[in-house]
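Peer 1: Quick one: sequence and predicted model below, then my questions.
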Amino acid sequence: MDLMQLLDMVLHVDKSLGIWIEQYGTLVYAVLFAIVFCETAFVIFPFLPGDSLLFIAGTFCATGAMNPWILVALLIFASISGNSVNYWIGSMVGHKVMERDYRWIDKVALQKTHDFYEKHGGKTVVLARFIPLVRTFAPFVAGFSEMSHRSFQFYNVLGAFLWIISLVVSGYFFGNIPIVKDNLNVIVLVGVGAAVVPVVLGLAWKFGKSMFGKAK
């Protein structure tokens, strides 16, 4: 398998997971672990499948092709450790930025980000699990803004359990229903929209309110 074939399989996991299981057997657990770990650990991999991967994996668990207990345990560990690495990288970058006087860095804005994460970081880390793209960047920003490590890890673990279990279980019970199976891509897009749209509207509302306040 060349790099382009591997990338195509990763980006179309809803069609390719069955092929992975047939070709690699139990090694598929390592493949899924690696995908979840990389998506949550490195900001350069936000395109990797997250929600769809978990849901589809749950459907294969229902058919007996995979063990749900092993899958959930491995993916929770991958998710927790991935976020931890991402937080650590963000923390390293943040320390270097604060130690040096970069003119293009607004340290007042950094302090505000730090204050925000100390106050609302827990909710952000948990909710970000269910929002593609945001999921990849939230732990990095938490580390960069120096959110306390103890607080981060508590919500990191909580978010991982909620994210992995809810989607794998949903796939287990509903993924093989014909109408769901035949319209999976649409369902995934609707789910993403349901998660992203309220966040975008909330940010737009706050931005508009801020600009309107300044105009006064």
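Peer 2: Done, it's in.
Peer 1: going forward, measure contacts between C-alpha atoms and count neighbours the same way
Peer 2: Fine.
Peer 1: surely Phe130 meets Phe161?
Peer 2: No: counting by CA atoms under 8 Å, Phe130 sits too far from Phe161 to count as a contact (11.7 Å).
Peer 1: one more structure, for comparison:
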Amino acid sequence: MDYNQLAVNLLDAKSLVSSVGAIGVLAIIFAETGLLVGFFFPGDSLLILAGVAASSAATEVFGPGAQMNIALLLIGTPIAAVAGAQLGHAFGTKMGPRLFDKPDSKIFRREYVSKAEEYFAKFGPAKAVVLARFIPVVRTFLNPVAGTLEMPARTFFVWNVVGGVLWTESMLLIGYFFGDAMAPVIDKYLIPAILLIVLISVSPIIVEVIRERRKKKAAGAEAEEPVGGGRHRRG
């Protein structure tokens, strides 16, 4: 067995879809969202290609025997994504504080907590959990961080379901309905398409960051205004 090739294949969504089948796709989605070691899996492209594998373009893209059942995917992937995230949240609730207290932790860092706290404060728990689904790596680490920050289990579950369903179903249906159109160019344009989807997903965050910077810049300019300025106010 070529172990180097195997390692590469784990990062190759097309190879994964060809090799593991529908049940394997569900397992990978669960691992990416629920197991910290699964952050490297290509979840977005995996779901889109799974949708292609369930479409009429399956044989053209993956070869004979690669056809998947779209009903199984539409039902199974959101369940796997939600279950994985719930496991991550539970893990963070029980183990998070101890993990983050270790300065030499190889997976977690204290900065993750600080960034997550800022993320939750700016966008609120609902938007944070939903948007995180569409951001690679973040969707893996946000769940245990949410547990560490003591986000209520019921609140997390509700928005976890919303985010999990939106993410999995949208990615699958893109591949399913556009499989025939994507088939001739899928190898060339899949990654740019994924990047575009991620960019659209994080656009609210980008807008918020720009607004914050403008506010700080405006506040700084007002503070530096000369004493003799018309708008200067004495304390």
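Peer 2: On my side now, so go ahead. Every value quoted in this text rests on a predicted model; they were computed, and no experiment measured them.
Peer 1: picking that back up, which of Phe130 and Phe161 of the first structure has more neighbours?
Peer 2: Neighbour tally, Phe130 of the first structure and Phe161, criterion other CA atoms under 10 Å: the higher count belongs to Phe130, 23 against 19.
Peer 1: Please say which position in the second structure the more buried one maps to.
Peer 2: Here Phe130 of the first structure is matched to Phe134 in the second structure, going by TM-score structural alignment.
Peer 1: what do you get for Ser84 of the first structure?
Peer 2: With TM-score structural alignment defining the correspondence, Ser84 of the first structure maps onto Gln86 in the second structure.
Peer 1: Regarding its match, which helix or strand does it belong to?
Peer 2: helix 70-100 (DSSP states H and E).
Peer 1: how near is the residue nearest the centre of the first structure to Met211 of the first structure?
Peer 2: Compute the mean C-alpha point of the first structure, and by CA atoms, centre = their mean the closest residue is Arg135, 3.4 Å away. Counting by CA to CA, to the nearest Å, the gap between Arg135 of the first structure and Met211 of the first structure amounts to 28 Å.
Peer 1: Same question for Ile131 of the first structure.
Peer 2: 26 Å.
Peer 1: Which one's more surrounded, the two?
Peer 2: Higher neighbour count among Ile131 of the first structure and Met211: Ile131, with 20 against 11, using other CA under 10 Å.
Peer 1: one step back: can you give me the buried ones in the helix or strand following the helix holding Gln86 of the second structure?
Peer 2: Counting by DSSP H and E, the next helix or strand C-terminal to helix 70-100 of the second structure is helix 110-132. Applying a neighbour-count criterion of 16 or more other CA atoms under 10 Å, one finds 113, 116-117, 119-120, 125-126, 128-132 buried in helix 110-132 of the second structure.
Peer 1: If you count contacts, what does helix 110-132 of the second structure end up packed against?
Peer 2: helix 138-148, helix 153-182 (3 or more CA pairs under 8 Å, 6 or more residues apart in numbering; DSSP states H and E).
Peer 1: Give the buried residues for the last one.
Peer 2: Neighbour-count burial for helix 153-182 of the second structure flags 156-157, 159-180, 182 (criterion: 16+ other CA under 10 Å).
Peer 1: For whichever helix or strand comes after that helix, what is the distance to the chain centroid?
Peer 2: The helix or strand immediately downstream of helix 153-182 of the second structure is helix 186-223, counting by DSSP H and E. Counting by CA atoms, centre = their mean, to the nearest Å, helix 186-223 of the second structure is centred 16 Å from the centre of its parent chain.
Peer 1: And for stretch 88-108 of the second structure?
Peer 2: Distance, centroid of stretch 88-108 of the second structure to centroid of chain: 19 Å (CA atoms, centre = their mean).
Peer 1: Mind listing residues that contact it?
Peer 2: Under the criterion CA atoms under 8 Å, 6 or more residues apart in numbering, residues 33-36, 109-110, 113, 140-141, 143-150, 153 lie in contact with stretch 88-108 of the second structure.
Peer 1: repeat for stretch 137-156 of the second structure
Peer 2: By CA under 8 Å, 6+ apart, stretch 137-156 of the second structure touches 32-36, 38-40, 85-86, 88-97, 112-113, 116-117, 125-126, 129, 132-133.
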